[in-house]
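Enquirer: Below is the structure, and that's it, no one-letter string:
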């Protein structure tokens, strides 16, 4: 299968690209390397350095003729979306529209779009089902949800198939704490430097952490399954940041004493996503528990940074 992966030099995109190539698919990565890293392209993937909003993207479609697009390129920071809302919409909304236009103009069969738990906003119940009210608290949540509507319209108007994957908090090897970093990558970066981790809030806010390998497998399943589906990709478990630090302390053999600072505007207090639709539609289940995933991520950090924790 010919698969175009936008944002394929980033944390999630590069892991998906490697798995697709191992499965024998022909891969083309598109990335402008604003946050993506050359070192993530370990397997010699064919790559075009280009912005997804560039007019030249249409020539990329014409030359490669993809059957499926996995659209990972995005602005992923809640904080940055609040500081630079125009940039946020330029990448997440306009950029997705440019990719969708390339799909319909060049006979792409399907687009796989990673959305976010941020689209739900403050939950009225936990775990959150896909039918939950959409009420994002941040500009990031708005710009991740708006493309979902465009994708569904492109399906109705032009027959472009899709699977929308609403991720919970993804973590694992290659996540950059300074670029597209989530809280686990940021904690590990602090720990590896011998610094105290910083918690925004009281630490009792909860998250649903999902390991990168499980996210990759959901994308692989979506190549052929999940037609016109919108599903949560999550572990369906709820862990507080204080609990997370306790588990990390057990793994590294040290008691971690965090610094507590003020909450960040736009962040959700509690999050847990019901993954039963993904289990049913994609024949997928998460395989990696949190402690195993954290241990695997720490091994990666030790190897890549040559730092003994």
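Expert: Right, received. Where do you want to start? What you see is a predicted model; the values in this text were computed from it and never measured.
Enquirer: Going by C-alpha atoms from here, please, whenever you check contacts or count neighbours.
Expert: Noted.
Enquirer: Show me what the lengthiest helix in the chain is packed against.
Expert: Criterion DSSP state H: the longest helix present in the chain is helix 139-158. Helices and strands touching helix 139-158, by 3 or more C-alpha pairs under 8 Å, 6 or more residues apart in numbering; DSSP states H and E, are helix 78-83, helix 85-89, helix 95-105, strand 110-116, strand 161-167.
Enquirer: Would you mind saying which of the ones you listed lies nearest residue 291?
Expert: strand 161-167 (19.3 Å; C-alpha to C-alpha).
Enquirer: what inclination does that closest one have with respect to strand 110-116?
Expert: 20 degrees (axes from the mean of the first three to the mean of the last three C-alpha atoms, to 10 degrees).
Enquirer: Now do the SS call for residue 70.
Expert: strand (DSSP: H, G, I helix; E, B strand; the rest coil).
Enquirer: And here is the other one:
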């Protein structure tokens, strides 16, 4: 039985990855400090270690368990927080990732698969959908820390022989997503609508993102695990969707007319984003399977069930 360690395994995406690995009959260890993750998301067959990825005592986990692969999802994910606190963002996302990578090498882990970002990696790119070959233009400390971690993965692969792969995800949404954060507009808007509150849009609402359902993200992780490829891959739908279009989808699902409240736009907010995923489709055979309409329906229905 293969043993895998999932950092951030109590979080939104991580908890689904835990479920999928257990369904494959892997032995699953979770490293999560529960600062944002939830115990209620944790599969009963997984073993939780409530620790910070920066702590030295995570070595105990690697010493005690013969870990084959690390899925590294833990990190600081709030873009605005990173702008106000770049030193904290770097401490978690860069030094924390380095700690994980050093443990992997020291204890003979075969592979490390990293959850990076595609949504903010390329800035306001002139080519949309944007391919991996487009020069990264991180416009926030968060994106910069993710790019730096990617470079460290490459270093550990070239220097120590650790198999590494970075997945640059678009905007992932779905059930279990925290509606209290800054990202995840589908979750945020869904909760607002269910509470009969007015969704807030910063700016005119024409800014676009590439929205992908969480199960498609999990498929990408598992294909990455099965593959021998290295480097980085975009993971998204390649389609732009505006905030106003998200409101329209939710309006149809909820069966109500929704008029969002518009407020001042955020300085430096990215205007457009969509990822060219030709490479991962060609190399790993991955493609998104859940349409935006179906995914929003599933997500809204889940939030509705949570308040009943």
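Expert: Arrived safely. Remember, predicted model here, so these are calculated numbers, not experimental data.
Enquirer: Ok, which of the helices and strands packed on helix 139-158 of the first structure comes nearest residue 17 of the first structure?
Expert: Ranked by C-alpha to C-alpha, the member of these that lies closest to residue 17 of the first structure is strand 110-116, at 13.2 Å.
Enquirer: can you pull out the strands in the stretch 151-300 of the first structure?
Expert: 161-167, 169-171, 198-200, 206-207, 209-211, 229-233, 239-240, 259-261 (DSSP state E, counting those that start in this stretch).
Enquirer: okay, and the last one goes to which residues in the second structure?
Expert: On the second structure, the counterpart of strand 259-261 of the first structure by TM-score structural alignment is residues 261-263.
Enquirer: first vs last residue of stretch 27-40 of the second structure, how far apart are they?
Expert: 19 Å (C-alpha to C-alpha, to the nearest Å).
Enquirer: which residues sit against it?
Expert: 1-12, 18, 21-22, 45-53, 74 (C-alpha atoms under 8 Å, 6 or more residues apart in numbering).
Enquirer: which non-adjacent residue is nearest the aligned partner of residue 204 of the first structure in the second structure?
Expert: Superposed on the second structure with TM-score structural alignment, residue 204 of the first structure falls opposite residue 206. Spatial nearest neighbour of residue 206 of the second structure, chain neighbours left out: residue 242 (5.2 Å); criterion: C-alpha to C-alpha, 6 or more residues apart in numbering.
Enquirer: Measure how buried the one you found is and give me the count.
Expert: Look at residue 242 of the second structure: counted by other C-alpha atoms under 10 Å, it has 19 neighbours.
Enquirer: Please apply the same query to the one 3 residues further on.
Expert: One way to gauge burial is a neighbour count; for residue 245 of the second structure, by other C-alpha under 10 Å, it gives 14.
Enquirer: That one maps to what in the first structure?
Expert: Per TM-score structural alignment, residue 245 of the second structure is aligned with residue 243.
Enquirer: Can you report how many residues neighbour residue 132 of the second structure?
Expert: The local packing of residue 132 of the second structure (other C-alpha under 10 Å) involves 19 other residues.
Enquirer: now it: how far from residue 121 of the second structure?
Expert: Distance, residue 132 of the second structure to residue 121 of the second structure, by C-alpha to C-alpha: 10 Å.
Enquirer: Likewise for residue 144 of the second structure?
Expert: From residue 144 of the second structure to residue 121 of the second structure the distance is 8 Å (C-alpha to C-alpha).
Enquirer: Residue 201 of the second structure now?
Expert: Taking C-alpha to C-alpha, one finds residue 201 of the second structure at 22 Å from residue 121 of the second structure.
Enquirer: residues touching residue 25 of the first structure, list them.
Expert: Counting by C-alpha under 8 Å, 6+ apart, the residues that residue 25 of the first structure touches are 1, 2, 3.
Enquirer: List buried residues within those.
Expert: 2, 3 (16 or more other C-alpha atoms under 10 Å).
Enquirer: Can you tell me which of the contacts of residue 25 of the first structure end up in strands?
Expert: 2, 3 (DSSP state E).
Enquirer: Distance check, the residue nearest to residue 206 of the second structure against residue 218 of the second structure.
Expert: Counting by C-alpha to C-alpha, the gap from residue 242 of the second structure to residue 218 of the second structure is 24 Å.
Enquirer: How about residue 149 of the second structure?
Expert: On the measure of C-alpha to C-alpha, residue 149 of the second structure and residue 218 of the second structure end up 21 Å apart.
Enquirer: Which one of the two is surrounded by more residues?
Expert: Higher neighbour count among residue 149 of the second structure and residue 218: residue 149, with 24 against 19, using other C-alpha under 10 Å.
Enquirer: ok, now which ones touch that one?
Expert: Taking C-alpha under 8 Å, 6+ apart, we find residue 149 of the second structure in contact with 93, 94, 97, 98.
Enquirer: show me what contacts residue 191 of the second structure?
Expert: Counting by C-alpha under 8 Å, 6+ apart, residue 191 of the second structure touches 179, 303.
Enquirer: Counterpart of it over in the first structure?
Expert: Per TM-score structural alignment, residue 191 of the second structure is aligned with residue 189.
Enquirer: again, but for residue 286 of the second structure
Expert: In the first structure, residue 286 of the second structure lands on residue 284 (TM-score structural alignment).
Enquirer: what distance separates stretch 298-308 of the second structure from the centre of its chain?
Expert: Relative to the chain's own centre, stretch 298-308 of the second structure is displaced by 21 Å; criterion: C-alpha atoms, centre = their mean, to the nearest Å.
Enquirer: With stretch 101-118 of the second structure instead?
Expert: Put simply, stretch 101-118 of the second structure sits 16 Å off its chain's centre (C-alpha atoms, centre = their mean).
Enquirer: Equivalent analysis for stretch 32-52 of the second structure, please.
Expert: For stretch 32-52 of the second structure - counting by C-alpha atoms, centre = their mean - the centre lies 16 Å from the chain centre.
Enquirer: same deal with stretch 8-23 of the second structure?
Expert: The answer for stretch 8-23 of the second structure is 12 Å, by C-alpha atoms, centre = their mean.
Enquirer: got it, and stretch 4-18 of the second structure?
Expert: The chain centre lies 10 Å from the centre of stretch 4-18 of the second structure; the measure is C-alpha atoms, centre = their mean.
Enquirer: And the contacts of that stretch?
Expert: Applying C-alpha under 8 Å, 6+ apart, the contact partners of stretch 4-18 of the second structure are 26-34, 36-39, 41-43, 46, 53, 67-75, 175-178, 214-215, 217-218, 221.
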